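A.B. asks: Next come a sequence and a model predicted from it.
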Amino acid sequence: MIEDIDSRLLDQLGARVSDAQGYLRIDERRAELAELDRKTAEPGFWDDVSRAQQLSKRAGALRDALAEYDRAVELLELAQTALELADEDEAFATEAREAAGALSELIDELELSSWFTGRFDEGDALVTVNPGQGGMEANDWTAMLVNMYVRYAAEKGWKVTVLDEQPAEAMGLDRATLQIEGRNAYGMLTSEAGVHRLVRISPTDEKERRHTTFAGVEVLPVLPDDIEVDLNPADVRVDVYRSSGPGGQCVNTTDSAVRLTHIPTGLVVTCQNQKSQLQNKDAAFRVLKARLYELEEAKRADELAELRGERKEVSFGSQIRNYVMYPYQLVKDLRSGVETGNVEAVLGGQLDEFVVGYHKWRVAQ
């Protein structure tokens, strides 16, 4: 909450709103939305369902962005009007402070969204978590990270679909892939790509010794249908098998799980959490397409992984973030320097400080 309100503060906020009109390309977005609305009103628009859904989703994202900017303009006008009336009634000063505080928070969010200018930043993400060094501990750590991202997505109002989740024999997970849908989901979650290190007293160690374990997080974009990827179906071996682990009706009683092997590259993708073999196959091809696109981009850019970041061994010395639960409580991002002692809150999904902190660091580089 802003405690002191005056015309200088509102002038500063007004300048930030004016800047937002430029970096958010408000006029361009209004024109694009008008054109999309014209297309959606055309006869036969829904004849091509896939294209129609894609355009409708884009129109929805534009409306949300424009609504946020319009709300910022509205709050600025409200604060300015209330401040003018504050000399006559102290209640208006309170109203001006509240409007200015809400505007400041909203402008912070608009500035954050302006950092996501990559081709797929505004779209959905595929997040895969795999255990690294640490044995059973790494499997448990993988499950903890998956839970953290599911809760973070819920905090952001994003939709999560579990595409693949393979339970480990003793505890935790052997792997998991989530599709996370929401505005700027891919751009935001690129902060998580890399190796995550956990230090704690092992719950399975009778001598209560400290253990260090690792898990790797991969973040890829969900590619739009108009993105061309060199994927010949003849190069893909499709295997079906019975799903393992928890599932809904029929999931574990039929050969609904799908494994794709891309023969030229050796890439393997599995999906088993959808209700039918067809749904699992579609989801698996979506992940495979994203991974092949990443490989193509890496070759063109002459680097290991442009979308996912530098690949490192999932072990000590390669981590991007440490989660220490013993002998002290600390989560620290080794890139941005952001840290907190509230490990439980972070693992419970309160990740914004680290996600935003990483992108502030990235933009400053």
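C.D. replies: Perfect, I can see it now. Numbers count the residues shown, from 1 in each chain.
A.B. asks: all contacts plus neighbour counts: C-alpha atoms, from now on.
C.D. replies: Noted.
A.B. asks: Can you name the element that comes right after the longest strand along the chain?
C.D. replies: The longest strand of the chain (DSSP state E) is strand 210-221. Where DSSP states H and E defines the elements, the next helix or strand beyond strand 210-221 is strand 236-241.
A.B. asks: quick check, distance from that next one to the centre of its chain.
C.D. replies: Chain-centre distance of strand 236-241: 29 Å, with C-alpha atoms, centre = their mean, to the nearest Å.
A.B. asks: now swap in stretch 192-207 and tell me
C.D. replies: Here stretch 192-207 is found 23 Å from its chain centre; the criterion is C-alpha atoms, centre = their mean.
A.B. asks: Can you name the residues that contact the nearest residue to G157 once chain neighbours are set aside?
C.D. replies: In space, and not counting its chain neighbours, G157 is closest to G182: 7.5 Å by C-alpha to C-alpha, 6 or more residues apart in numbering. Going by C-alpha atoms under 8 Å, 6 or more residues apart in numbering, G182 touches 123-124, 157-159.
A.B. asks: Filter these down to the buried ones, PyMOL style.
C.D. replies: Applied in PyMOL, the following selects the buried portion of the contacts of G182 according to 16 or more other C-alpha atoms under 10 Å:
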select buried, resi 123+124+158
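A.B. asks: ok, second structure coming up, stack it against the first:
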Amino acid sequence: MFDKLDDLLIRFEELMSELSEPDVANNPERFRKLMKEQSDLAPIVAAYKEYKQCKQNIADSLAMLDEESDEEMRELAKEELNDAKARVEELEHELKILLLPKDPNDDKNVIVEIRAGAGGDEAALFAAEIYRMYQHYAESKNWKTEIVEADETGIGGMKSVTFMINGQGAYSLMKYESGVHRVQRVPETESGGRIHTSTISVAVMPEVDDDIDIVIDEKDIRIDVMRASGNGGQCVNTTDSAVRLTHYPSGIVVYSQTEKSQIQNKAKAFALLKAKLYDIEQQQRHDAEAEMRRSQIGTGDRSEKIRTYNFPQGRVTDHRINLTLYKLDKIMNGDIQEIIDACIAADQAAKLAKMNEN
């Protein structure tokens, strides 16, 4: 580990030197790549420099204890020694986590697809509530959300909704939301007071940008344009601006109708299609690497039931990590960071355990 850290320290110094060169500043693409690498290495380098300083503090304290006869100075040296030893242990753990292989998609924006499952109108209502939960969470992170497509019911529910979240590191956090979400409550239409169980599915896909090669052949696509349906502004519902793409090889159909411009809707639809094709590719890769998939939290089987929202008891349980929180109202209002942090910690622990096995 420390050989690797020394190499990273050297690379960091090289990057700082390169970034100061005039030629680099005049090449935006190269400058962007070097800045990205520098920002990725910065936390590792900072932790490793602190680690080396703490190791030096331990050596200095031990030397002082060997040489010093004054009791007060010896006590001070012992205190500094204990503090440095404790911090070294913390930093060793931090560095192991920082050196874990990073998901190349973590910094990307995301496309989220929510679909009502079992439960009819109640599932559609819950899908709309989960969509609002993610909207509030995105607002708390200063991320921007943008609807691509929504199939709304007349009573405030959503049979399906697809939306984009634009924000630094959105995928690194939102990827833990993929899976089946279950709700247990008494529907407003239930006269007997019985608790019903309904489900929705959430798929979180990284936005596909230029660094990912997803080739879509024109002959494999059918493009239909039509008038948008449902809620919309004056122009949205009166022009043929909605776009539907059908991808023959995969059978994927995507639809975008939220923009006034057909060109904008077409761009959104192609972005969604690329994300879906890339997602299929990722899932196939995970299926081929079954052991790796089992060790991951949040990027596994989309059919996995990951969470239950129990309204009568005011609790939310994440089944992957056996976490139960009794603050359902806050969670439905977007306060999901504690759950995501727990998923990240469990994911890191699983990867560290796997690393230690090897």
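C.D. replies: Thanks, I have the structure now. Just so we're clear, the structure is a prediction, and the values are computed from it rather than from any experiment.
A.B. asks: Just the TM-score for the two chains, thanks.
C.D. replies: Laid over one another, the chains give 0.72 as their TM-score (TM-score structural alignment, normalised by the length of the second structure), with 306 aligned residues with a C-alpha RMSD of 3.9 Å.
A.B. asks: how close does L304 of the first structure get to E68 of the first structure?
C.D. replies: Separation of L304 of the first structure from E68 of the first structure (C-alpha to C-alpha, to the nearest Å): 37 Å.
A.B. asks: so which helix or strand takes in the counterpart of R362 of the first structure in the second structure?
C.D. replies: For R362 of the first structure, the aligned position in the second structure is D347, judged by TM-score structural alignment. Assigned by DSSP H and E, D347 of the second structure belongs to helix 337-357.
A.B. asks: Does anything pack onto that helix? Which helices or strands?
C.D. replies: Judged by 3 or more C-alpha pairs under 8 Å, 6 or more residues apart in numbering; DSSP states H and E, helix 337-357 of the second structure is in contact with helix 71-98.
A.B. asks: Show me how far the helix it packs on is from its chain's centre.
C.D. replies: For helix 71-98 of the second structure, the distance to the chain centre is 34 Å (C-alpha atoms, centre = their mean).
A.B. asks: If you count neighbours, what's buried in it?
C.D. replies: Going by 16+ other C-alpha under 10 Å, helix 71-98 of the second structure has these buried residues: 74, 77-78, 80-81, 84, 88, 91, 95, 97-98.
A.B. asks: before we move on, what about stretch 141-160 of the first structure?
C.D. replies: 141-146, 148-153, 158, 160.
A.B. asks: if I pick the corresponding residue of the second structure for N184 of the first structure, what's in contact with it?
C.D. replies: Mapped onto the second structure by TM-score structural alignment, N184 of the first structure lines up with G169. Counting by C-alpha under 8 Å, 6+ apart, G169 of the second structure touches 106-109.
A.B. asks: mind listing the helices for the stretch 151-300 of the second structure?
C.D. replies: 170-174, 262-288, 290-294 (DSSP state H, counting those that start in this stretch).
A.B. asks: Any chance of TSV for the ones you listed, columns mean neighbour count?
C.D. replies: Converted to TSV, the helices of the stretch 151-300 of the second structure look like this (neighbours: other C-alpha atoms under 10 Å):
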stretch	mean neighbour count
helix 170-174	21
helix 262-288	18
helix 290-294	13
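A.B. asks: Output these as TSV; include the columns distance to Q38 of the second structure.
C.D. replies: Listed next are the helices of the stretch 151-300 of the second structure as TSV, based on distance: least, C-alpha to C-alpha, whole Å:
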stretch	distance to Q38 of the second structure
helix 170-174	19
helix 262-288	27
helix 290-294	29
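A.B. asks: Which among those helices is found nearest to E21 of the second structure?
C.D. replies: Smallest distance to E21 of the second structure across the helices of the stretch 151-300 of the second structure (C-alpha to C-alpha): 31.9 Å, for helix 170-174.
A.B. asks: mind listing what's buried in the helix or strand hosting L83 of the first structure?
C.D. replies: Assigned by DSSP H and E, L83 of the first structure belongs to helix 49-85. Neighbour counts using 16+ other C-alpha under 10 Å place 52, 55-56, 58-59, 61-62, 65-66, 69, 72-73, 75-80, 82-83 of helix 49-85 of the first structure among the buried residues.
A.B. asks: same thing with stretch 312-324 of the second structure?
C.D. replies: 315-318, 321.
A.B. asks: go on, stretch 233-242 of the first structure?
C.D. replies: For stretch 233-242 of the first structure, burial by neighbour count (16+ other C-alpha under 10 Å) applies to 236, 240.
A.B. asks: Over to that stretch now: how far is its first residue from its last?
C.D. replies: 23 Å.
A.B. asks: tell me, it lands on which residues of the second structure?
C.D. replies: By TM-score structural alignment, stretch 233-242 of the first structure lines up with residues 218-227 in the second structure.
A.B. asks: Could you give the separation of the matching stretch from the chain centroid?
C.D. replies: Here stretch 218-227 of the second structure shows a centroid-to-chain-centroid distance of 31 Å under the convention C-alpha atoms, centre = their mean.
A.B. asks: Now do that stretch: everything it contacts.
C.D. replies: 236-249, 262.
A.B. asks: follow-up on the earlier one: mind checking how far the match of R362 of the first structure is from Y176 of the second structure?
C.D. replies: 10 Å.
A.B. asks: between those two, who's got more neighbours?
C.D. replies: Ranked by neighbour count (other C-alpha atoms under 10 Å), D347 of the second structure and Y176 place Y176 first, with 22 against 17.
A.B. asks: what's the spacing between that one and A170 of the second structure?
C.D. replies: 11 Å.
A.B. asks: Touching, Y137 of the second structure and I336? I think so.
C.D. replies: Yes: here Y137 of the second structure reaches I336: they are 7.1 Å apart, a contact under C-alpha atoms under 8 Å.
A.B. asks: What residue in the first structure is paired with R307 of the second structure?
C.D. replies: By TM-score structural alignment, R307 of the second structure lines up with R321.
A.B. asks: likewise D103 of the second structure?
C.D. replies: Taking TM-score structural alignment, the alignment pairs D103 of the second structure with G118 from the first structure.
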